[in-house]
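>>> curious how this folds, go ahead:
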Amino acid sequence: MKKLSIILFIGLIWMAFGCAEGYIDDIAFVEPGPDEAAPEVTINYPSEGTLIRVTEDVTSMEVDLEVRDDIEIQSIVVELNGEEIARFEDFPDYRRALKKFEYDNVTNGQHTLTVTATDLSGKTTSETVNFEKVEPYRPVYDNEVFYVPFDGDFMELVRIQNPEVSGSPGFTNGVVGRAYAGANNAYLTYNTNGLRNQEFSAVFWYRVNATPDRAGLLVMGPPDTNNPNAMNNRSKGFRLFRESAGPMQRVKLNVGNGSGDNWFDGGEAADINPAAGEWAHIAFTISGSSCAVYINGEVVSQGAFSGIDWEGCDILTVGSGAPRFTEWGHLSTSSLMDELRIFDRALSQDEIQSIMAAERN
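You can find the predicted model right below:
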């Protein structure tokens, strides 16, 4: 027992000697440095210039922000148009706060969002962004179910949907505001929910670029499982396209009734002169008994038709025949398109001419 006590005593002396020699560091209290910097505020959403488009007059949005400070955040205050909508004073990480919250009363019009952060020493930083809740589009015409104005984006305004964009289409001056500017291998595809009706009309403005000598304009067709790399199943849906007729470009419509396809080719009456460099108004109608094609408000082709079959027609292509109508080379060009509208009934000639006149003025 005495020998064990001696061994323990020697061990304690050795440990004390080791600490004195620096083998074990003392735990030292570190004073925080001075609070020199104001907080940093980042507003991730909404960003400057955000346009919120929904079908409702009042909607919600998620506010997404980040605040950093060199010492400690004391509070974060969020204001919309000068009124406080959120306050935060509890931060698990007191130097970095990531905050997301839903605000459910965003009305139509311009808005200003301000985030103000304060640190423990009273330093304050405010950041502001301006955004707009765009008033919902109200269809101008009876039975209008689809509208794309191409005024700087490709959004369809009746259902509020963005297309899948292939290639790099752009924008240019149009008949009304801006217009779609096609490009090589560029086109848009929209879903066809609400568009597959037994009566169907489409109207739009078109300025043709004849290079290459053929192109798709609008296509709602089914997949072609027998020819997946060069599709051309014309038994269902429709294909509106153009191709050369000497120096002119001829507009043609092909429509499938389920058992075969039907052609509406007006010959010379359906020709557009690319050299003129002018906008042409194009329209076509489909019903259970007939189809018609119009250029600048005049009938260029019409005939009897037994009714369209929409099976498998789940996408609408704008600006090309791809991907469902490619075997004959009706792809994209640098042609321009503006004011695309679709209706769930067959428009009359007078209605088409009225739309033309309203948009031209």
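>>> please count neighbours and contacts with C-alpha atoms only from this point.
Fine.
>>> how many other residues sit next to residue 336?
23 (other Cα atoms under 10 Å).
>>> from what I can see residue 45 touches residue 63, true?
Yes: using Cα atoms under 8 Å, residue 45 is in contact with residue 63, at 5.5 Å.
>>> structure for this one too, so we can compare:
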Amino acid sequence: MKITSKILIAGLVAASLSCNDGYIDDITPVPQGDDETAPEVAINFPDPGPLTWVPEDVMAIDIDFEVMDDIEIQDIIVTMDGQEIGNYTDFRDYRKAAIKLPYENLTNGDHTLTVTANDLSGKTTTNTVEFEKPEDYIPQYDGEVFYMPFDGQYLELVSVSEATAVGEPGFAGESASGANAYAGATDSYLTFPAADLAEGEFSASLWYKVNANPDRAGILVIGPPDPDNPDAQNNRTAGFRLFREAAGSNQRIKLNVGNGSGENWFDGGATADINPGSGEWVHIAISISGTECAVYINGEPVSQGTFPGISWEGCDIMSIGSGAPRFSGWGHLSDNSFIDELRIFNKALSQTEVQGIMDDEQP
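Sure thing, here's the model as predicted:
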């Protein structure tokens, strides 16, 4: 028993020595000799250029940067517009520091962030990023004319105007991208004026987490009035109707477009099905040109084809999260699903553009 204990103690001592002989840990060697290089400074956030617009005049950000040195970091100093906002001298790993610095008072306008790192031998490295907190939202994509991020509010950022809430829609407490997505509710939806959105070409992009109850609903609709059926409107000669219907245990995404004298259907069948049981966010986009329509799910076309062009006759409102009031005759009413990052474009989007938007927005 005594011999076993001595062997165990000797083994632990040897292991301890081998783990620290020239190493900070078991994988990172400590270089020997003189300090040869200055520190490396990488600023991960903010990026150069404008930040994503927010309606508040003052916002909070998390500054994200890293510093590395071949021997040892002495200190790091962070300034915003020439004023010191951070000073670091104590590091868990004295050759590498990954730091997130909260900054609560970022105002509108141009800003300069500077991170300066010194090592023990007196070498210094400074990295600077010039960025902007925009006073107004700057569209992020070619042809973007409408953007609702649903970050806990129903504000459209291009026009800086509020959508009208019908009933009591709410927020999801989660999002596909951003802070807080739209959450539908029974007999509830949003409306927005459509006159400035009705162009010869039209596209829409959104994230969607489907709730299969009810088993059919409108998602995004711009349609004309139906004076012959005021309580169950279903005039499909103009505008478009993006909606869903039950397909077995799935929900099928469909698009109907009015061409002035009739209608065109874009139904991808089973390829346009979404599984409500997955609990996943799905990206949906529609693209309408003067000669062709396409429906995309997660960046892939599920239905597309030619048609004679859209008519916008009488189309003055857009419904978000319901077919009501202009597409209610077949029961496509309010949608209890979640919707996020709704963008509208005055051009037809290509598949490459749809995939680019999806890649930019997904977490």
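>>> work out the TM-score between the chains.
Overlay of the two chains. TM-score (TM-score structural alignment, normalised by the length of structure 1): 0.63; 236 aligned residues with a Cα RMSD of 1.7 Å.
>>> residues touching the nearest residue to residue 245 of structure 2 once chain neighbours are set aside, list them.
In this structure, residue 245 of structure 2 finds its nearest non-sequential neighbour in residue 216, 4.3 Å apart by Cα to Cα, 6 or more residues apart in numbering. Taking Cα atoms under 8 Å, 6 or more residues apart in numbering, we find residue 216 of structure 2 in contact with 243-246, 251, 331-333, 335.
>>> top of those by number of neighbours, please.
Going by other Cα under 10 Å, residue 335 tops the contacts of residue 216 of structure 2 with 31 neighbours.
>>> give the equivalent position in structure 1 for it.
Aligning on TM-score structural alignment places residue 335 of structure 2 opposite residue 333 in structure 1.
>>> would you agree its match is in contact with residue 183?
Yes: Residue 333 of structure 1 lies in contact with residue 183 (Cα under 8 Å); the separation is 5.5 Å.
>>> the residue nearest to residue 245 of structure 2 -> structure 1?
Using TM-score structural alignment, residue 216 of structure 2 lines up with residue 214 in structure 1.
>>> ditto for residue 247 of structure 2
Checking TM-score structural alignment: residue 247 of structure 2 goes with residue 245.
>>> nearest residue to that match other than its sequence neighbours?
Closest to residue 245 of structure 1 by Cα to Cα, 6+ apart is residue 271, at 7.6 Å.
>>> now do the same for residue 224 of structure 1: its match in structure 2.
That one, residue 224 of structure 1, aligns with residue 226 by TM-score structural alignment.
>>> tell me the SS of that match?
The three-state assignment at residue 226 of structure 2 reads coil, by DSSP: H, G, I helix; E, B strand; the rest coil.
>>> can you tell me how far it is from residue 235 of structure 2?
5 Å (Cα to Cα, to the nearest Å).
>>> helices or strands up against the helix or strand containing residue 283 of structure 2?
Using DSSP states H and E, residue 283 of structure 2 sits within strand 282-288. The contact analysis (3 or more Cα pairs under 8 Å, 6 or more residues apart in numbering; DSSP states H and E) places strand 282-288 of structure 2 against strand 202-209, strand 292-297.
>>> quick one: it aligns where in structure 1?
Using TM-score structural alignment, strand 282-288 of structure 2 pairs with 280-286 in structure 1.
>>> good, we can wrap up now.
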